[in-house]
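**Q** Quick one: sequence and predicted model below, then my questions.
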Amino acid sequence: MAAKKIVFLDRDTIPAHILIPQPTFDHQWVNYPETAPHEVAQRISDADIVISNKVYLGEEALNTASQLEHIAVAATGINNVDLDYCRKHQIRVTNIQGYATQSVPEHIIGLLFALKRNLFAYHKDIADGEWQRQNKFCFFTHPIQDMAGSTLGIIGSGTLGQATAALARAIGVKVQFAERRGVSECRSGYVSFENCLETSDAIALLCPLTDETRNLIDANALNKMKSTALLINTGRGGLVDESALVSALERGEIAGAGVDVFAEEPAPMDNPLVANQHLPNLILTPHVAWGSDSSITRLCEILVSNLEATSQGVEQNRVV
């Protein structure tokens, strides 16, 4: 059997100090630090296996890859792959599942703590000389709230949603899961989407981005939330109307937001959230909630395990 050519289109999405195990089957592995859209077709033209974290693989590029048999997405989200094309052409698509069940929940809880206790706002006060102007042993320019006893509404009840719920409960937070928007009869253990928005002290978005969930949190949804509530998005940027979120923060319709994902990534400087990063109740991180060393190491292990399983004809983490 000829060696399989494996092309990793965006190796730099994995930190350099994290080693990727090598598959045991005969192969040739080609790494590209990053790949621009116009470079995709040429780079995958003779590949048997393509690995992509965020590089888009659409019909135009895939048409050039006559021997492509497997697309291994080095992430959970698969909205960067034309799945309909892959179905029609019997190209297997796999993703990574269950690797960030420690990292993402900790990031969410970390953002909640920072916002509840206004850590960044107080840091800015010191940087701006407010402590000295107050001339007091301690001063309270922003409210400080405890996490314990609050209610966290989670939208997305998959592995990450469940792991976040477990960590939140461990610190005394009540948890409720939201039913899908527009569904009138809730599953056992769920509350309606609208009720979740109205009764939660914080909302965490952990659902996939689909046509049904795009702009799930829009001006109308934000208006339903408590004025004291927080919004955390570690799911996908497209889940939130970013301009509406900025307006809600500026008008005090909600108390704060922590955002790790953006509609366009890297987010340009004119992105509504980036352009308003000075807001004291807004914390931005660059899509790194998943990125603890242990989680990325686990991701790489699952990635290669997916390659091994496919080479042996075994179904593992297959989405198409």
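**A** Great, that's in hand. Remember, predicted model here, so these are calculated numbers, not experimental data.
**Q** Could you use CA atoms for every contact and neighbour count after this?
**A** Fine.
**Q** what about Ile296, which helix or strand?
**A** Using DSSP states H and E, Ile296 sits within helix 293-311.
**Q** What is that helix packed up against?
**A** Packing contacts for helix 293-311, counted by 3 or more CA pairs under 8 Å, 6 or more residues apart in numbering; DSSP states H and E, involve strand 70-73.
**Q** Second structure follows, compare the two:
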Amino acid sequence: MSKKQEEEEPHHIVAIEAIHCKIPSFTLQTPHTKAIYNWTYPSELESRVKDATIIITTTIKLNAEILSASKTPKLRLIVILASGTDCVDKDAARARGIPICNCPSTNIDSVSEHAIGLYFAVRRRLVDMTNSVRNVPDSLDCDTEWKVSGSLKNKLKTSDGGAPLLCSQETMGIIGYGNLGRRIKNLAGGLGMNVVVAERRGVKEGEVREGRVGFEDVLKRSTVLVLCLPRTPETEKLISKEEFRVMLPQTVLINVGRGGIVDEGALVEALREGRIWGAGLDVYDHEPVGRGDSPLLGKDALGLNCVLSPHLAWFAEKTLENLQIGVKNTVEQWCLGNTINRVA
């Protein structure tokens, strides 16, 4: 097929995960068809994408098998309706010359504000406090924990007996200093926190970049540790048993980056042993999280100061608007011969 014929070939755009964001209309110079699915289960994926020239996904994985020429023979473009790109096998796409594009920086404001919200929820144990205040025993001979004890302040004491820190007393360490990390730094600084930015793990002391602090030093100094970096082979289980051992007992761990960066079993152990004060997570090793998927949902995690949100830090009206603009521009520009937002 000649290049001209290929350009005139009608596109079939398949959105396999429209549950998150409405798929916009596309204005293309050539005819095209569009199939939109709210959600796609693994058993449905192959049949839905077999004729696609463009696939739009968010978290549903496109592995090497589905990206093979036998499964998706017409595929020419993959667009991820998100910033994160770990759902697509980049090597498989690269081998066929299929570009992968994303929608960068569309959710920076929402995710950064959510990270700060998780910080306050964990530092002040807001979920636990709400449950303690609202838990009225069925027996008329008993009353709420607050009324019986007269105060719930002991719930807010750290393992070393201290009271909660104020923002002006916090040192926030940021691991992952892209656009999201920079926005979180600005918000934290506005709250009066001292902010340090971590160098990559393994960088020698004399090679630490200006404006950065050694990785290990950030772990040891931070009372708030925020993870906002992508999941790669280098960042998987970046925070595990050894890292928790050097953290402060006041430390609040926040992960709004990607699941798998924190060893969830090690986190539960650290919380139970009082090695850190608490954790707030919006992302998990396996998503969506359900029965048996994570130690964070197990019996050992009951009662721990761990606030969990279901990967919705991104969700805001402005984010939805940004995503629609981003995917529309990416598809339309690519069809004109201009590849934008390419990640692989």
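**A** Cool, the structure landed. From a predicted model like this one, the values you see are computed outputs, not experimental measurements.
**Q** residue boundaries of the strands in structure 1?
**A** Ranges of strands within structure 1 are 4-8, 27-31, 49-52, 70-73, 92-94, 151-155, 174-178, 190-191, 202-205, 230-233, 256-259, 282-284, based on DSSP state E.
**Q** Arg298 of structure 1 is nearest to which of the ones you listed?
**A** Among those, the nearest to Arg298 of structure 1 by CA to CA is strand 70-73 (14.2 Å).
**Q** Please name every helix or strand in contact with that closest one.
**A** strand 49-52, strand 92-94, helix 293-311.
**Q** 6 Å - rerun?
**A** strand 49-52, strand 92-94 (3 or more CA pairs under 6 Å, 6 or more residues apart in numbering; DSSP states H and E).
**Q** Specify, as a residue range, where that strand falls in structure 2.
**A** Under the alignment (TM-score structural alignment), strand 70-73 of structure 1 falls on residues 77-80 in structure 2.
**Q** Equivalent analysis for stretch 199-215 of structure 1, please.
**A** Counting by TM-score structural alignment, stretch 199-215 of structure 1 pairs with residues 221-237 of structure 2.
**Q** Tell me the residue in structure 2 aligned with Thr35 of structure 1.
**A** Using TM-score structural alignment, the partner of Thr35 of structure 1 in structure 2 is Thr40.
**Q** What is the burial count for the closest residue to Arg318 of structure 1 other than its chain neighbours?
**A** Of all residues not flanking Arg318 of structure 1 in the chain, Thr94 sits nearest, at 4.3 Å (CA to CA, 6 or more residues apart in numbering). By other CA atoms under 10 Å, 25 other residues sit near Thr94 of structure 1.
**Q** From Ser25 of structure 2, how far out is the corresponding residue of structure 2 for Thr94 of structure 1?
**A** Under the alignment (TM-score structural alignment), Thr94 of structure 1 pairs with Cys101 in structure 2. For Cys101 of structure 2, the distance to Ser25 of structure 2 equals 18 Å [CA to CA, to the nearest Å].
**Q** can you pull the contacts of Cys186 of structure 1?
**A** Glu179 (CA atoms under 6 Å, 6 or more residues apart in numbering).
**Q** which stretches of the stretch 101-250 of structure 2 form helices?
**A** Along the stretch 101-250 of structure 2, the stretches classed as helices by DSSP state H, counting those that start in this stretch are 108-123, 126-134, 145-149, 179-190, 215-221, 241-245.
**Q** surely Leu57 of structure 1 meets Val81?
**A** Yes: taking CA atoms under 6 Å as the definition, Leu57 of structure 1 is a contact partner of Val81 at 4.9 Å.
**Q** what's the counterpart of Gly202 of structure 2 in structure 1?
**A** Here Gly202 of structure 2 is matched to Gly182 in structure 1, going by TM-score structural alignment.
**Q** for Asn179 of structure 2, same thing?
**A** Aligned partner of Asn179 of structure 2 by TM-score structural alignment: Thr159.
**Q** Ok, Arg124 of structure 2 next?
**A** Looks like Arg124 of structure 2 aligns to Arg117 there (TM-score structural alignment).
**Q** My read is that its match contacts His142, right?
**A** No: Arg117 of structure 1 is not in contact with His142 according to CA under 6 Å; the separation is 8.3 Å.
**Q** what do the two both touch?
**A** Counting by CA under 6 Å, 6+ apart, Arg117 of structure 1 and His142 have no common neighbour.
**Q** circling back: in structure 2, which residues correspond to the helix holding Ile296 of structure 1?
**A** Under TM-score structural alignment, the match for helix 293-311 of structure 1 is residues 317-335.
**Q** which residues are contacting that stretch?
**A** Contacts to stretch 317-335 of structure 2, defined as CA under 6 Å, 6+ apart, come from residues Pro24, Cys103, Thr106, Asn107, Ile340.
**Q** Would you show me how to pick out the buried ones of these in ChimeraX?
**A** In ChimeraX syntax, the buried subset of these is picked out as below (16 or more other CA atoms under 10 Å):
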select :103,106,107,340
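**Q** tell me which of the contacts of stretch 317-335 of structure 2 is nearest to Gly173 of structure 2?
**A** Asn107 (21.0 Å).
**Q** Identify the residues contacting that closest one.
**A** So Asn107 of structure 2 contacts Trp314, Thr319 (CA under 6 Å, 6+ apart).
**Q** switch to 8 Å and redo it
**A** Shown in contact with Asn107 of structure 2 (CA atoms under 8 Å, 6 or more residues apart in numbering): Ser83, Trp314, Phe315, Ala316, Lys318, Thr319, Asn322.
**Q** Glu59 of structure 1 too?
**A** By CA under 8 Å, 6+ apart, the contact list for Glu59 of structure 1 reads Asp82, Tyr85.
**Q** I am finished for the moment; much appreciated.
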